[in-house]
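**Student:** Sequence and computational prediction follow.
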Amino acid sequence: MTPEPAPARDLRRLRTYTLFTVIGSGPLALAMAALFIAGAGENANPLAAGAAVGSVALCTSGLALHWHGQGPLRRRILWAASLALLLAGAAAEAGSGGISPAWGAPAGLLVAEGAMLWSRPGRRSLAVLLGTAATGAVSGFAMGLGLMDFGSLLTTVVLAPSIAIGIVCQLWHYRVAQELEQARGLAADLAIAEERLRFAGELHDVQGGHLQAIMLKAQVARRFQETDPELAASEVRAVEELAREALRDMRAVVGGYRKTALADEIDSAARILKSAGVDATVPDASPDLDEDTERLLGLLVREATTNLIRHAEPTAANVSILEVDAHVTVTVVNDGAAEAAGDGNGLSMLAKRFDEAGGSVEHALDNGEWTIRGTLPKPVALRPRQAPRVPRRVRRR
């Protein structure tokens, strides 16, 4: 069974946490209201208690419909009924001796659901502010009429925005996490598509000239096949040689043996990782090596980059180059590896080529970090160095 990628698992856990937080706000508000109503003792009004239960239940149902993406019509009906019950309960309590702070928590639920229901994303903080102001204004009006004391007013204007802001912020946080996960997946797909386009362009550049030359040689052979058979035969032999060379170059491109510059592959890896949202650290410059060594080390960087995009969920990667004694080592490390993958075709072929060149390829998984390391002997004669190798960081956008 393939383990679930860490970002997907974390998003699923955040969804569960958000659901329990938002829906759990209803029982929490009801418990607060019950404590204040029960504190009235013999003066507790049963009608007010029933209205509080009904208001909280209706508003919580509206939040549940919002979570499941239901349309606004039923939610508006539930919200209006909840508001009516809240006002009726507060009026019933006022008739029996004064309004307690029991309505602060249910009012916070109403403000949160109203912000979700009546405002667009991006304007909900303003909606919460307006709802809080309306709650404070009504409470202040009730205190002016002698129906509520200052302590009840203060408790109400603290409870209502606290519950409303908690619900709205939790839903906003989950929505942002969803959008970030979708963007990360899209960036990874685009990075792979970019690599495919690069490969297609490389294949086109290699084979286009061969095919054009083969076509011209074939036309010459056909034109002189009767008038000058010797020339035609010579052109046919040239076509055969060109076809053989084209096949060799195609195999080289597919197998990765075409001339590859290590610096170009590192720059390509940096672009791909950046577009995939990976925080990557790569060398600022690569050493001057012979063509074969650069080709193999460049292939290692290319294979490691492709593998970590396709088979891992990375957030950070590091490419480093180390020269020790007569050997040069390129190491690529990334996090987000769920399990140790077996040797695929790419790694097996790469290890074989390094072995033939007197080097080695190692890879390992340690605490969620996947490391692939390739070591080759340095060439005897090196070209003069151009610049020191200073690591540079490629930040995510």
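**Tutor:** Happy to help now that I have it. Numbering: from 1, shown residues only.
**Student:** drop to CA atoms for contacts and neighbour counts, all remaining ones
**Tutor:** Will do.
**Student:** Give me the nearest residue to residue 375, chain neighbours excluded.
**Tutor:** Leaving aside its sequence neighbours, residue 375 sits nearest to residue 329 (Cα to Cα, 6 or more residues apart in numbering; 4.3 Å).
**Student:** Can you get me a residue count around the one you found?
**Tutor:** 19 (other Cα atoms under 10 Å).
**Student:** How about residue 263?
**Tutor:** 19.
**Student:** Check which helix or strand it maps to.
**Tutor:** For residue 263, the host element (DSSP states H and E) is helix 262-275.
**Student:** I'd assumed the residue nearest to residue 375 was in a helix, is it?
**Tutor:** No. Going by DSSP: H, G, I helix; E, B strand; the rest coil, the assignment for residue 329 is strand, not a helix.
**Student:** residues in contact with it?
**Tutor:** Counting by Cα atoms under 8 Å, 6 or more residues apart in numbering, residue 329 touches 321-323, 373-376.
**Student:** now these: which count as buried?
**Tutor:** Buried subset of the contacts of residue 329 (neighbour count, 16 or more other Cα atoms under 10 Å): 321, 373-376.
**Student:** separation between residue 361 and residue 200?
**Tutor:** Residue 361 is 27 Å from residue 200, where distance means Cα to Cα, to the nearest Å.
**Student:** which one of those two has more residues nearby?
**Tutor:** Applying other Cα under 10 Å to residue 361 and residue 200 shows that residue 361 carries more neighbours, namely 21 against 13.
**Student:** For the protein, which helix extends over the most residues?
**Tutor:** helix 150-224 (DSSP state H).
**Student:** list the helices and strands that one packs on?
**Tutor:** helix 6-38, helix 104-118, helix 124-144, helix 229-255, helix 262-275, helix 291-311 (3 or more Cα pairs under 8 Å, 6 or more residues apart in numbering; DSSP states H and E).
**Student:** Rebuild those as a markdown table, extending it with distance to residue 82.
**Tutor:** Formatted as a markdown table, those follow (distance: least, Cα to Cα, whole Å):
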| stretch | distance to residue 82 |
| --- | --- |
| helix 6-38 | 12 |
| helix 104-118 | 8 |
| helix 124-144 | 15 |
| helix 229-255 | 67 |
| helix 262-275 | 48 |
| helix 291-311 | 50 |
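**Student:** okay, pairing it with this:
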Amino acid sequence: MSGRAGEHPCDNGRVRDGPSERGAGLTSLRRYTWWTVPGTTVCLLALFYGDWILDGDVPLWARVPVAAALVADVVASAVLLGRWLTPTPDAEVPLPKGWLVATIAATTVLAALPLARRDYGLWAVAPAVTVAICATYLPPSRRRHLLIGAALLATLPGAAVSLTTGDGELPYATLFPAGLLLFTVWMVLGPLWAWNLAGRLDRARRLEAELAVKDERLRFAADLHDIQGHHLQVIALKSELAARLVEVDPTRAAEEMREVRQLSAEALRDTRAVVRGYRRTTLEDEIANATRVLAAVGIDARTTLLPAAAAPELTPTARHLLGLVMREATTNVLRHSQARHTEVDYRVTDGTARLKVGNDGVDGLPATDGDGTGLHSLGERLRAADGELRWHRDGDRFEIEASLPTDATDTVPPHPANGPVTR
């Protein structure tokens, strides 16, 4: 447990709510901790030393400096503990040196004068409080060393006085101060540990909410990429084809441009559906779309479906993920290959759906090193659903193979909005 920086909780004499605490359930805990730790500490000092100051048997020369030191120690202790109990504990804060010097000086007076009168039950109260306050500002490893060293040192002053005066109270003078110190530390650090833990849990809650928003943005970006990337690639290819045909075959060019118009309308409709959160890519739609698009650019697309792509045992998630694989494979063929033939093989065996897409257009292109970001991100999504995505090159052939349980759950995380694989 360590100190934290932030707005001082007792500005203008009031414990004020931090902005992150409103509605988080921490306000009551912080107020309770404030009154428990600084309040109890101040009461402890005032109760023990107040009775000693009012004792008529104690000479005036001893009571006056103790009274002054008590006021200084109470103020310094309250400030030091208040600095630690901040509304938004987000950063480390050093132990204020000025207030530390003040509390050490006051503690010295509060310990020395009662010890000089052999009051073994009182002299260790102020040092115990000071040690506890200092411990709150230290990390666990250094705090442990401080407490062990302070407990051992607390046995020495009383023992020395008892041995010197021969009053026969050596066990009490030796052990009671050490026990009092450990009890005081436990009383102070316990509520502060609970407060620190609650603050960390609240920060984790806020971080979880922020991550949920970012995940949703990534999901939207991924879905938008899946739609726009594919549609725009097909539109570009068909527009290029129409430009080439406009002089030699105006009728065919007009037909291609009508399809471009239709694709543009589909892209706009799908984009609006993504914004509304309704659209979901499906395998059967992507296989049908791939066959039509590849045929339009002169690629022979052969499909083998065992059983039909609309197999009822597939969950929506399985259909969606395999549809994304089919779309990515089709986009790769259009953008990065010189393919003349493409084979699509889909089948369901033993509760596993397998999709294989191959083409013969690698010849003459740079060898793939498997660094395609689109396939890598899809592979991560399939692995999250207990599936697998592999791709390899064999001569002039490039093949993508995906496998996925038919009962894949709907908890697949979104993938980054990366572009298609570059081969």
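**Tutor:** Now that the structure is in, tell me what you want to look at. Because the structure is predicted, anything quoted here is derived from the model rather than measured.
**Student:** Can you give me the TM-score here?
**Tutor:** Superposed pair, TM-score by TM-score structural alignment, normalised by the length of the first structure: 0.57. Supporting alignment: 264 aligned residues with a Cα RMSD of 3.7 Å.
**Student:** State the number of residues packed around residue 19 of the second structure.
**Tutor:** 10.
**Student:** ignore the last one, residue 229 of the first structure
**Tutor:** 14.
**Student:** in a strand, that's where residue 402 of the second structure is, yeah?
**Tutor:** Yes. Under three-state DSSP, residue 402 of the second structure sits within a strand.
**Student:** Might you report the residue contacts of it?
**Tutor:** Per Cα under 8 Å, 6+ apart, neighbours of residue 402 of the second structure: 322, 325, 354-356, 387-390.
**Student:** Filter these down to the buried ones and express that as a PyMOL selection.
**Tutor:** Buried members of those, identified by 16+ other Cα under 10 Å, are gathered into one PyMOL selection as follows:
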select buried, resi 322+325+354+355+356+387+388+389
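**Student:** would you list the contacts of residue 402 of the second structure in a markdown table and tack on secondary structure?
**Tutor:** Conversion of the contacts of residue 402 of the second structure to a markdown table gives the following (three-state DSSP):
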| residue | secondary structure |
| --- | --- |
| 322 | helix |
| 325 | helix |
| 354 | strand |
| 355 | strand |
| 356 | strand |
| 387 | coil |
| 388 | strand |
| 389 | strand |
| 390 | strand |
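**Student:** In the contacts of residue 402 of the second structure, find the pair that's most separated.
**Tutor:** 356 and 387 (13.7 Å; Cα to Cα).
**Student:** element containing the residue of the first structure most remote from its centre?
**Tutor:** The outermost residue of the first structure relative to its centre, with distances by Cα atoms, centre = their mean, is residue 227 at 67.9 Å. Under the criterion DSSP H and E, no helix or strand holds residue 227 of the first structure.
**Student:** ditto for residue 392 of the second structure
**Tutor:** Applying DSSP H and E, one finds residue 392 of the second structure within strand 388-394.
**Student:** Can I take it that residue 69 of the first structure is in a strand?
**Tutor:** No. Checked against three-state DSSP, residue 69 of the first structure lies outside a strand; its state is coil.
**Student:** roughly how far apart are it and residue 60 of the first structure?
**Tutor:** Counting by Cα to Cα, the gap from residue 69 of the first structure to residue 60 of the first structure is 14 Å.
**Student:** These two: which is more packed in?
**Tutor:** Neighbour tally, residue 69 of the first structure and residue 60, criterion other Cα under 10 Å: the higher count belongs to residue 60, 26 against 9.
**Student:** that older thread, using CSV, lay out the contacts of residue 329 of the first structure together with distance to residue 310 of the first structure.
**Tutor:** Formatted as CSV, the contacts of residue 329 of the first structure follow (distance: Cα to Cα, whole Å):
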residue, distance to residue 310 of the first structure
321, 23
322, 26
323, 29
373, 18
374, 20
375, 24
376, 26
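**Student:** Return the subset of these lying in strands.
**Tutor:** 321-323, 373-376 (DSSP state E).
**Student:** element containing the alignment partner in the first structure of residue 102 of the second structure?
**Tutor:** In the first structure, the residue paired with residue 102 of the second structure according to TM-score structural alignment is residue 78. Secondary-structure assignment from DSSP H and E places residue 78 of the first structure in helix 72-95.
**Student:** angle of that helix against helix 6-38?
**Tutor:** Put simply, helix 72-95 of the first structure runs at 30 degrees to helix 6-38, going by axes from the mean of the first three to the mean of the last three Cα atoms, to 10 degrees.
**Student:** tell me the two of the contacts of residue 329 of the first structure that are most distant?
**Tutor:** 323 and 373 (12.9 Å).
**Student:** where do the helices sit along the stretch 301-423 of the second structure?
**Tutor:** Assigned by DSSP state H, counting those that start in this stretch, the stretch 301-423 of the second structure shows helices spanning 316-336, 373-384.
**Student:** Tabulate those (TSV), appending distance to residue 160 of the second structure.
**Tutor:** TSV is the format used below for those (distance: least, Cα to Cα, whole Å):
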stretch	distance to residue 160 of the second structure
helix 316-336	78
helix 373-384	69
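**Student:** Figure out which of those is closest to residue 125 of the second structure.
**Tutor:** helix 373-384 (58.8 Å).
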